[in-house]
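Engineer: model this:
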Amino acid sequence: MKILSFIIIAFVSVLLFSCAAEKEKFTEEQKNYTLPETYNKISQPGLIYVSHISNNFVSVFDPAEMKLIGKIPSGSGADMCLISADGTKGYITNFHSNDITVFDTKTNKTITSVKCAEHPASMLEFPEQKKLLVTHQSGSPVNIINTADNSVTAMGEICTGIMYYIKEHGKIYIPQIFTPYIFILDPVTFHVTKRIETPGRPMAMAFTTDNKFGYLANFDSAEVAKIDIEKDSVILKIKNIPSPRGITVTPDNKYVLVTNVVDNSLTIIDINTDTVIKTLYGLRMPTWVVTTKDGKYAIVSNQGAASLAIIDLAVLEITKSVPTAENPISLFMDNR
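Structural biologist: Below you'll find the predicted structure:
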């Protein structure tokens, strides 16, 4: 566990150091970032929540106007954000302060901070069970938060990656980031039922709209693996994709978009042929990518440039850059 923790801390430190090296390029507005905590569209669906790993807040982006409109206080090292299914609460994992900020989405005021294991990262809500699962990038087990009383239970499973729930198949998929496996968890017991071996460091997954196939970003092996969800097996490897990290499928099921964090680029894969059709350059440590609900735009977090890149999916080009606070590491699209 100590070795794993060291690797994780070193990996995050490299990312933060790389960004710090560019600090002189940030504007005063970026260094002393100010946004209101209340705004006209507060708690409305369709907003994008931008977590800043070197700060203590999440900023809020309105894709309808293509601008930042507010921010939400958090603990130290805001890593990922999640809005509850009923839209009443939000949750932020705080990588450095080792807790979860719970906030009221109507006011963005903190309700409470829930202590958890070291370096919390991904979250997944099961509203019917009143449970919130939390994985950690520290070798710590999965924590389950009771959303009714905020009590915490530690499970036996050690999972380090981002969680994805495919309800119709009754499976939770978790790429392990630091080991070459995807863990599959039962959504009732939350125990591992299967492991899919995959080369490299599996960073993130995306799924076709019919949930028949998954696409996995494999960082070390420079490839995207296609997975048959029914069989839980790798059926294809799309090669020569340098340093893939973030990944998403467009709502029209036409493209897979892959951020290449070291190569400073975004790879576009045609789902019909499973081949790369275009690579976009001009990004800076792109870590995450989401699409707007209407499928017209993709939003990329440029961790190294402190910005969001806007991609017009009709022409597959970067059309705008929106400055943000330092180190925007992840994006949560509220598609309620």
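
Engineer: C-alpha from now on. contacts and neighbour counts both.
Structural biologist: OK.

Engineer: could you list the buried residues of the helix or strand harbouring residue 50?
Structural biologist: Element membership for residue 50 (DSSP states H and E) is strand 48-52. For strand 48-52, a neighbour-count test (16 or more other C-alpha atoms under 10 Å) marks 48-52 as buried.

Engineer: the closest residue to residue 202 other than its chain neighbours - how many residues pack around it?
Structural biologist: Distances taken as C-alpha to C-alpha, 6 or more residues apart in numbering place residue 218 nearest to residue 202, at 4.4 Å, with adjacent residues excluded. Number of residues near residue 218 (other C-alpha atoms under 10 Å) recorded here: 29.

Engineer: distance of residue 218 from residue 229?
Structural biologist: From residue 218 over to residue 229 the distance is 17 Å, taken as C-alpha to C-alpha, to the nearest Å.

Engineer: for the comparison step, fold the sequence that follows:
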Amino acid sequence: MPSSFVFIKRIGALAALSGILAVANCANAADNVIVLDSGESQLTLIDEATHKVIGTEPTGKEPHHLMITPDGRSLIVADSVSNNLMFLDPHSGKVQRTAQDIEDPYQLGFSPDHKWFVTAALRMDRVDIYRYDGTNMALVKHIELAKTPSHMTFASDNRTVFVTLQDSGELAAIDLPTQKVLWKMHVGDEPAGLWMTPGDRYLLVGMTGEDDVTVVDWHKQQVVKKIHTGRGAHNFRNLDDGKHVVVSNRVESTISIIDYTTLTNTGDITGLMPGPDDMELTPDKRYLWVGFRFAKHVGIIDLTTRKLIDTIAVGRSPHGIYFDNRAPVVSPNPD
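Structural biologist: Sure thing, here's the model as predicted:
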């Protein structure tokens, strides 16, 4: 199963008011991390400097994934079982509003031009396409897409979204303007995370039911290579160095570093806790934060040594990382 996010925030002094996390901006703002604990239906806030848990805040049921809006003013948390989207102030953590009747928003994403918003309803075997005007999301169409739509990524043409179907072992391509399924192809056992190589040449697919990453020439709808990584290859994070992307191996409990220019595994990060899932890179590109889905912890990896340097206890099923001190950019690879 895919993963959720953890996000790093530049905020000031904190005070708990009636169980709601309140954050006050100050001149000496600190960097903090919020972990989305999907099994606890909560957010956990961590002080980045000390790696200490500061507090928690409730969300809806099973908040699996999140994403910043293109204007950077709201952080969207998708509560899949509560059937809603929570919009949070990305600086204070306060709830701005809640969009109800969004059925099973398991995964979510914006097209590169921000005109389309897509959710994958994993439990309902469906993908929902919305038009986005910068403020509101208007449902255009429900697209039946069995079985178990999971992760997604977009082509840079702003027309095509790709979705993995975990239980049917397929990759699907959907045309956004017409809301038509262009094609489906079999890629292996339990495909999950997706990452597009530069120039939209290949799609990398994490094979959670296998021990590899499948390389797909999506223009020809052909599998061109299998890159051996580790059991339960799941989700990706670009290392922003122009050459490497990492993939979490949830069953092997390792992270593999893939050279996407040669399509080879250049080495594995070992010594991790069970179930590495979503990952995020610190702005200085030195540390990789990772949620350990099966261990109720998040961890920090020093990429210079490729060693796990610390772990922090959080709630059940931590799911991902987002840095609020980044510029609001939505790329074809939202990770």
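
Engineer: got TSV for the buried residues of strand 48-52 of structure 1, with distance to residue 330 of structure 1 too?
Structural biologist: As requested, the buried residues of strand 48-52 of structure 1 are exported to TSV (distance: C-alpha to C-alpha, whole Å):
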residue	distance to residue 330 of structure 1
48	10
49	8
50	6
51	5
52	8
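
Engineer: show me which of those residues is closest to residue 6 of structure 1.
Structural biologist: Distance to residue 6 of structure 1 across those (C-alpha to C-alpha) is lowest for residue 52, with 21.8 Å.

Engineer: my read is that the closest one contacts residue 307, right?
Structural biologist: No. The criterion here is C-alpha atoms under 8 Å, and residue 52 of structure 1 misses it with residue 307 at 11.0 Å.

Engineer: overlap in contacts of these two?
Structural biologist: Counting by C-alpha atoms under 8 Å, 6 or more residues apart in numbering, the contacts common to residue 52 of structure 1 and residue 307 are 325, 328.

Engineer: follow-up on the earlier one: after the strand holding residue 50 of structure 1, next one along is what?
Structural biologist: strand 57-62.

Engineer: could you list the buried residues of that next one?
Structural biologist: Buried-residue list, strand 57-62 of structure 1, by 16+ other C-alpha under 10 Å: 57-62.

Engineer: between the helix or strand just after that strand and strand 57-62, how many degrees?
Structural biologist: Using DSSP H and E, the helix or strand that follows strand 57-62 of structure 1 towards the C-terminus is strand 67-73. Counting by axes from the mean of the first three to the mean of the last three C-alpha atoms, to 10 degrees, strand 67-73 of structure 1 lies at 150 degrees to strand 57-62.

Engineer: hang on, the earlier thing: residue in structure 2 paired with the residue nearest to residue 202 of structure 1?
Structural biologist: Mapped onto structure 2 by TM-score structural alignment, residue 218 of structure 1 lines up with residue 207.

Engineer: that match reaches residue 213, doesn't it?
Structural biologist: Yes. Using C-alpha under 8 Å, residue 207 of structure 2 is in contact with residue 213, at 5.7 Å.

Engineer: who touches both of the two?
Structural biologist: Contacts common to residue 207 of structure 2 and residue 213, judged by C-alpha under 8 Å, 6+ apart, are residue 233.

Engineer: three-state assignment of the residue mapped onto residue 231 of structure 2 from structure 1?
Structural biologist: Using TM-score structural alignment, the equivalent of residue 231 of structure 2 in structure 1 is residue 242. Recorded secondary structure, residue 242 of structure 1: coil (DSSP: H, G, I helix; E, B strand; the rest coil).

Engineer: what's near enough to touch residue 242 of structure 1?
Structural biologist: Residues near residue 242 of structure 1 by C-alpha under 8 Å, 6+ apart: 219, 222-223, 260, 262-263.

Engineer: who wins for neighbours among those residues?
Structural biologist: Highest neighbour count within the contacts of residue 242 of structure 1: residue 260, with 29 neighbours (other C-alpha under 10 Å).

Engineer: got a list of contacts for the lengthiest helix in structure 1?
Structural biologist: When structure 1 is parsed with DSSP state H, its longest helix is helix 2-20. Contact with helix 2-20 of structure 1 is made by 54, 137-139, 178, 303-305, 326-327, as judged by C-alpha under 8 Å, 6+ apart.

Engineer: got a list of what residue 46 of structure 1 touches?
Structural biologist: 62-63, 292-293, 333-336.

Engineer: still on that earlier bit, list the contacts for the match of residue 218 of structure 1?
Structural biologist: So residue 207 of structure 2 contacts 188-193, 213-214, 232-234 (C-alpha under 8 Å, 6+ apart).

Engineer: equivalent analysis for residue 171 of structure 2, please.
Structural biologist: So residue 171 of structure 2 contacts 162-165, 184-187, 191 (C-alpha under 8 Å, 6+ apart).

Engineer: and what about it, helix, strand or coil?
Structural biologist: Quick answer, by three-state DSSP: residue 171 of structure 2 is strand.

Engineer: top of the contacts of residue 46 of structure 1 by neighbour count?
Structural biologist: Highest count within those by other C-alpha under 10 Å belongs to residue 333, 22 neighbours.
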